[in-house]
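Student: Here is the input, now give the coordinates:
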Amino acid sequence: MFTDTGPQPFRDGTHVSLLFVVIAVIVVALIFDFTNGFHDSANAMAGPIATGALTPRTAVIIAAVLNVVGACLSTEVAKTISGGFFDDKLVTAPIVLAGLVGAIVWNLLTWLLGLPSSSSHALFGGLIGSVIVGAGLASVNYSVIVSKVLLPALVAPTVAGLAAAAATALAYRITRRTPSKYSETGFKYGQAFTASLVALAHGTSDGQKTMGVITLVLIVSGFQASGTGPHWWVVLAAGLAIGLGTYSGGWRIMRTMGKGIVEIETPQGAASGAATTATILASAHLGFGLSTTHVATGSIVGSGLGRRGAEVRWSVARRMGVAWLLTLPGAALVGGLAALLSGHGVPGVIALLVLLAAACTVIWLISRRNQITHRNVTDSAEVMVLASAAPQTYPDDPRLSGSKSKHKRKKQKSVA
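Tutor: The predicted structure follows:
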């Protein structure tokens, strides 16, 4: 915010161009929104891609468009973030920038590993860590964090999983006498429809989080009144950023969600999509900072429990659970370290931006060694280097015969 002597100084007393910092935060926030899109695109479309209900490219186009539409439908979550989590009188634009850096780095690391961790919790963790380091413990509204983030993180996936299990069991029971070719076709349409609803709900929930961050930095910098909601251009920019991120694919995590946890059939996909949509929309309406990844994963696990004979790969689920537990503190640690740097005036902010660009470049270069695209995202013969339960032999796959098969098995064992 502005003082009588000009822009608010950093801790070292050096006055800087507040506008430069605000613009930097907005740009980095939209970059986070982009990573949120490709990191969480699997929440909606992993199922229909895995079962063949939608082709990979068609799926991400539908999801991208509906993400943009969903982001424009509500602003309740955005208001919670901009006016509920932190004391906006103590938070500064460089602190918000540091929190975003923590969220982006964590998102990219988990994407590289193919782990469907929560982009929402990465954002909340990064901001909490940077705010605590930059503004002190008293600047965080812990009761709001518990009621709007932590409790929904425990309750929502459980509710979605139970609903998906019941819906899956009901779907198989209702269609047990229906010829398989008719039921399969019907459920493919149903799965495409519910997946589209999940994409819409994802935009409604996650698209707002970036809106809330941008609104928060505008408020703490004095460009917007405290307690007000996001401007129309913030809504539009955040919606487009998450939509573009979704269109880029996020194939690594999509493989984990579609093939790694449960081998999804179309009735399961339709049921889990419906359960996920209902849970996310209800939570967004209440202003909860919900993780759509947690909800979608809970629904997929529930659909596996609801289908008789389905195998839930609990080893993969355990690894994901560990990633979930580490996301808040991990992103908070990165955000806190970033806040130590961003508090040193313009040089600190510039150095932080350079380090962020370097980290993104390194992670991208590493990912190029083992690319996953729309062409091999459903390739079950190579699925899930993270899954200890993955098969070690491929007798029915002609592509992995002879020396190539031995190489693939050796590679899989070494990584696992």
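
Student: contacts, neighbours, all on C-alpha from now
Tutor: Fine.

Student: Return the distance of the helix or strand where Gly302 lies from the chain's centre.
Tutor: Secondary structure assignment for Gly302, by DSSP states H and E: helix 292-306. Relative to the chain's own centre, helix 292-306 is displaced by 15 Å; criterion: C-alpha atoms, centre = their mean, to the nearest Å.

Student: who does it touch, helix- and strand-wise?
Tutor: helix 18-51, helix 151-174, helix 180-220, helix 266-285 (3 or more C-alpha pairs under 8 Å, 6 or more residues apart in numbering; DSSP states H and E).

Student: Are there helices or strands packed against the helix or strand following it, and which ones?
Tutor: Next helix or strand after helix 292-306 toward the C-terminus (DSSP H and E): helix 314-342. With contacts taken as 3+ C-alpha pairs under 8 Å, 6+ apart, helix 314-342 sits against helix 93-112, helix 119-135, helix 345-367.

Student: Now show me the structure for the sequence below, then we'll compare the two:
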Amino acid sequence: MGTVSFLLVVVVLTALAFDFTNGFHDTANSMATSIATGALRPRVAVAVAGALNLAGAFLSTEVAKTISGGIVDDAKVSLVMIFAGLVGALLWNLLTWLAGLPSSSSHALFGGLIGAVWVGAGGSAVQFGAIVEMILIPAVVSPLVACVVALLATYFAYVITRRTAPDQARRGFRRGQVGSASLVALAHGTNDAQKTMGVITLALISTGALAHDSAPPWWVVLISGTAIALGTYTGGWRIIRTMGKGLTDIEAPQGFAAETSATAVILASSHMGFPLSTTQVCTGSILGAGLGRRLAQVRWGVAGRIALSWLLTLPAAAAVGGAAAWTAGHGTAGVALVAAVAAAAAAGFWALSRHRPVTPDNVNELPTRSAEPVAEPAA
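Tutor: Okay, the predicted model is just below:
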């Protein structure tokens, strides 16, 4: 019992570490466009996002229930598998953060869990039908829907204000962005904070501390919301730069349209229990906002690198999660080895990030790699 209790603590702490990385990895989802247009100062933006992420965590638990009992058979899952899956997700989050790529923390978590459970309990423990229905189909559809909605919203925003003085319209949309960015942050809390709630609940179910199909206890909701809020406040400046300046040129009307479009898609998915990737939704909406403004520049090279990271997320996190599950399955020494390798890798990623740091002071500078040919949408 002592060993199980210790491992449960390790799993909960690892889950919260992932939740923290989810926060700073996904800060860009809600605040990148507001920071890029000057609607909010960088430090103010991440503080607002962190507070609203925490509030959003208490609004729903439907997504958490999907994770704790929807994509894997909770009766066949062990603490070791959950720990290994979290390691796979956490390391992928850190790698893509270092590269400044807005990949999906959600899909990293799903991939890590799928790989770990597959290796640890066999393919029968993985609910492949649910994965297709609840993860893969939304992953294809949601960014496309967000892109189209944001494109139309951007077009109409410029049409409606075409007779308004440009400075007056810009000021109005910047004020509007304070509200729309806040809504994205709140929606992010209702969706992404629940993923860690689901994992911790799954861990508690696997030890018998909770009954099968249980909802997350209140204290799980609290610590998960707090962890993602603290991560958000640290600011994922590298990814904020990519989404705010690297993908397309963003003006205040576009930022407002992108944020409101993303909010609508994310909240609808949370209500239905779909563990949607808020990163993919928000990236799709920013791309749509770029396409919706005449003469706006879309950097398709950056978009291609982002899309590639999306394709690699599930299999890459699954491979790491599977390898971690195999190693950790060899007993306490295996768990310790996985933990040590993960800690060393995290320290290495952080050290590499110090060579070319991105901070609140330079976050709105155009990324060096985005100095490439750009495409202009049709009038």
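
Student: how about the helices and strands packed on helix 314-342 of the first structure in a markdown table, adding distance to Ser299 of the first structure and mean neighbour count?
Tutor: Converted to a markdown table, these look like this (distance: least, C-alpha to C-alpha, whole Å; neighbours: other C-alpha atoms under 10 Å):
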| stretch | distance to Ser299 of the first structure | mean neighbour count |
| --- | --- | --- |
| helix 93-112 | 20 | 28 |
| helix 119-135 | 18 | 28 |
| helix 345-367 | 28 | 16 |
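
Student: okay, those helices in TSV with distance to Ala310 of the first structure next?
Tutor: TSV is the format used below for these (distance: least, C-alpha to C-alpha, whole Å):
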stretch	distance to Ala310 of the first structure
helix 93-112	27
helix 119-135	29
helix 345-367	32
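
Student: follow-up on the earlier one: can you say which of the helices and strands packed on helix 292-306 of the first structure is nearest to Leu127 of the first structure?
Tutor: helix 180-220 (9.2 Å; C-alpha to C-alpha).

Student: which residues does the residue positioned nearest the centre of the second structure contact?
Tutor: Centroid check for the second structure by C-alpha atoms, centre = their mean gives Ser105 as the closest residue, at 4.0 Å. By C-alpha atoms under 8 Å, 6 or more residues apart in numbering, Ser105 of the second structure lies in contact with 22, 25-26, 89, 93, 277, 279.

Student: repeat for Gln280 of the second structure
Tutor: Gln280 of the second structure touches 102-104, 139, 142-143, counting by C-alpha under 8 Å, 6+ apart.

Student: what about 6 Å?
Tutor: Pro143 (C-alpha atoms under 6 Å, 6 or more residues apart in numbering).

Student: Just give me the match in the first structure for it.
Tutor: Aligned counterpart of Gln280 of the second structure in the first structure: His294 (TM-score structural alignment).

Student: what's the answer for Ala32 of the second structure, then?
Tutor: Looks like Ala32 of the second structure aligns to Ala46 there (TM-score structural alignment).

Student: Its match contacts Thr256, doesn't it?
Tutor: No - because the distance of 8.3 Å does not satisfy C-alpha atoms under 6 Å, Ala46 of the first structure is recorded as not touching Thr256.

Student: Compare these two (neighbour count), which wins?
Tutor: Ala46 (30 against 26; other C-alpha atoms under 10 Å).

Student: ok, how many other residues are close to the nearest residue to that one once chain neighbours are set aside?
Tutor: Distances taken as C-alpha to C-alpha, 6 or more residues apart in numbering put Gly258 closest to Ala46 of the first structure, at 4.6 Å, once the chain neighbours are dropped. The number of residues packed near Gly258 of the first structure is 27, by other C-alpha under 10 Å.
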